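Asks: A predicted structure for the sequence below; I have some questions about it.
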Amino acid sequence: MTAVARTLHRHIEVDGLQIFYRESVPDNADEAPVMLLLHGFPSASHQFRRLIDALGSRYRLIAPDYPGFGHSDTPADGTPYSFDRLAGLVDGFVERLGLTRFVMYVFDYGAPVGFRLAARHPERIAGLVIQNGNAYTEGLSDAARGFIALRPGVPGAEETIRGLLTLAATRGQYESGAGDPRLIAPDGWTLDQHFLDQPGRAQPQIDLAFDYHSNVERYPEWQAWLRRHTPPTLITWGRDDMFFPEPGAHAYLRDLPDAELHIFETGHFALEEYLPDIAPLVADFLDRAWKPA
């Protein structure tokens, strides 16, 4: 019989916000390895839907939508949004679910969110799966460096960010660098754009764009964390990512020489094109790396 994941779709309140999340329910739920999946920009937990279908019958996979993304509430208190605040809310989500130990899958924005969680609670991190999630300056393309250099009040800066919130830019993030665009379903960028276009969604994205430099400033701290804790790590990477090119993947090996590295001929959203290759790597890694507390 073919194993098909059962996936629950729920909300939980964190600091007055309703946070949406997907959670697979494996048959051996009490013993199954747990993996927290942290999505990127401009997406949400739906970017992991096929991975959850592929692996969720064997592993407990939990994928939240960050506040201001996907089906989760958008903060409306007027406080500027930041990666510190985003990580704090995800930390609260982890606390509410009672997750005490998990492997963390980090992609794009998921890397700065996830490394903040790891720095706060190293005892919770059983391992890392890193997919086009950067923590080294070598992994910043010229386009990424230009993005990071944007500052509030500089003429044209906000307009540049708003240009990244358009359908053309969203679709471009999926298709740029892809080896075979026919393998990339249009559902991803269509749903991403639907959420980006909702009322109140633009400002949090603008705030995060202006705050991205805070992540680069913390790269040395996160690299030191990796050297100190040496978590089991699987790295899968789309070689032709327009933002985080291949050198960013290899840079991890300086601090994690035992990490397992796989490079794929694709772009930013590597799972869209290479799920059949990446899913077995993740499953094998979970089987080897999972050690409950």
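Replies: Arrived safely.
Asks: make it CA atoms for all contacts and neighbour counts henceforth
Replies: Will do.
Asks: In which helix or strand does W237 reside?
Replies: In this structure, W237 is located in strand 233-238 according to DSSP states H and E.
Asks: now do F147
Replies: Going by DSSP H and E, F147 is part of helix 142-148.
Asks: List of residues touching that helix?
Replies: When contacts are defined by C-alpha atoms under 8 Å, 6 or more residues apart in numbering, helix 142-148 is touched by residues 161, 209-210, 212-213, 242-244.
Asks: For that helix, list every residue counted as buried.
Replies: For helix 142-148, the buried set under the neighbour-count rule, 16 or more other C-alpha atoms under 10 Å, comprises 147-148.
Asks: Which stretches in the stretch 51-200 of the chain count as strands?
Replies: Secondary structure of the stretch 51-200 of the chain (DSSP state E, counting those that start in this stretch): strands at 60-64, 102-107, 125-131.
Asks: Output those strands in JSON lines; the columns should cover distance to D192 and mean neighbour count.
Replies: Formatted as JSON lines, these follow (distance: least, C-alpha to C-alpha, whole Å; neighbours: other C-alpha atoms under 10 Å):
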{"stretch": "strand 60-64", "distance to D192": "15", "mean neighbour count": "26"}
{"stretch": "strand 102-107", "distance to D192": "16", "mean neighbour count": "26"}
{"stretch": "strand 125-131", "distance to D192": "19", "mean neighbour count": "24"}
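Asks: In addition, the following structure is provided for comparison:
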Amino acid sequence: MGNVPGMASVRTGLGPVHFVERGQGLPVVLLHANLHDHRDYGGVLDGLAEHFRVLAPDWPGHGASGPIPPGRTVGAGELADVLVDFTDRLDPGPAVLVGNSVGGFAAARLAITHPERVAGLVLVNSGGFTRRGPHVALGTRLLGRPGIYRRVSPFLVPRYMAPRTEEDRRITAETVARGSSGTGARTAAGLWRSFGHTSFDLRPLAARITAPTLVAFGRRDIVFTRGAGRQTRAAIPGARLRTFDTGHVVFASDPAGFLAEVLPFAEAAHRAARGAAA
């Protein structure tokens, strides 16, 4: 893929990743969910960019980034590797990472494997820290089949999004449309299959997370429930939980409420990181 107006790109192990950059100062990185893209953060990007240098990439196979290389199966672990490459190439310094869903998994794994790169974590309806019962294993196996995902997504996406704003409805419609294509269904199914792998369970490693962590959960999400929010908070030392009356993409449903929590958190996390480095 060539240049995309308004976006820059970096090379990763899964090909070029395009990203938006706004603002100046200390870095904040915004990571989106499965079959979504960086535009999910449109309602909060300018508010964050008034205070920080904001980097918002599209995962490989998503948005403006290039397609997933032929023959490659991409799961959550591969996206976490892409985040390592992304921070390698750009070297923004310790960043506050805001990760939604699989983006939260990637952010948390970076905090475990490369703690020097992470000033703070904001995990938004994030995977990686919930108990894995038989129903979870069955759901990931079924949704890990492209044909099943393609049939189920028109019903599943509106349920987890619980749309209440025009932006929610746009995100819902576009995510459903992507999942209706063969390429989109294969991409989504590959990620869903990976959610059933033992490597997706970060709880055994969560004590290694030393960055300040804010767990933001939308209580109307049927996939990542309020119980998942409590489990995430319990797994990560010192994490704080804030629950919103929204679906999966909290910052699209309640941008003002999200910014009210995240701006002071990010400022405090960066102050603490600078103090520790002094």
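Replies: On my side now, so go ahead. Please read these numbers as outputs of a predicted model, since none were measured by experiment.
Asks: can you tell me what part of the second structure stretch 126-133 of the first structure aligns to?
Replies: The aligned range for stretch 126-133 of the first structure in the second structure is 119-126, by TM-score structural alignment.
Asks: The matching stretch: how far from the chain's middle?
Replies: Stretch 119-126 of the second structure sits 8 Å away from the centroid of its parent chain (C-alpha atoms, centre = their mean, to the nearest Å).
Asks: Excluding covalently adjacent residues, which one is nearest to P158 of the second structure?
Replies: T172 (6.1 Å; C-alpha to C-alpha, 6 or more residues apart in numbering).
Asks: swap in L17 of the first structure?
Replies: D73 (5.7 Å).
Asks: That neighbour matches what in the second structure?
Replies: Mapped onto the second structure by TM-score structural alignment, D73 of the first structure lines up with G66.
Asks: Near its match, how many other residues are there?
Replies: When neighbours are counted by other C-alpha atoms under 10 Å, G66 of the second structure registers 18.
Asks: ditto for the one 4 residues further on
Replies: Residue crowding around P70 of the second structure was assessed by other C-alpha under 10 Å; the count is 6.
Asks: What distance do you get for it to G61 of the second structure?
Replies: 11 Å (C-alpha to C-alpha, to the nearest Å).
Asks: related to what we said a few turns ago, now do the same for the residue nearest to P158 of the second structure: its match in the first structure.
Replies: Under TM-score structural alignment, T172 of the second structure pairs with W189 in the first structure.
Asks: do F52 of the second structure as well
Replies: Match for F52 of the second structure (TM-score structural alignment): Y59.
Asks: Quote the end-to-end distance of stretch 157-170 of the first structure.
Replies: 18 Å.
Asks: Tell me the buried residues in that stretch?
Replies: 157-158, 161-162, 164-165, 167, 169-170.
Asks: I'd like to know which of those residues are part of helices.
Replies: Among those, the members falling in helices (DSSP state H) are 157-158, 161-162, 167, 169-170.
Asks: that older thread, next, format the strands of the stretch 51-200 of the first structure as TSV and append distance to V282 of the first structure.
Replies: Output for the strands of the stretch 51-200 of the first structure, formatted as TSV (distance: least, C-alpha to C-alpha, whole Å):
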stretch	distance to V282 of the first structure
strand 60-64	12
strand 102-107	9
strand 125-131	8
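Asks: residue range for the longest helix belonging to the first structure in the second structure?
Replies: Scanning the first structure for the helix with the most residues, using DSSP H, yields helix 270-289. Mapped onto the second structure using TM-score structural alignment, helix 270-289 of the first structure spans residues 250-269.
Asks: Could you pull out the buried residues of that stretch?
Replies: 250-255, 258-259, 262, 265-267, 269.
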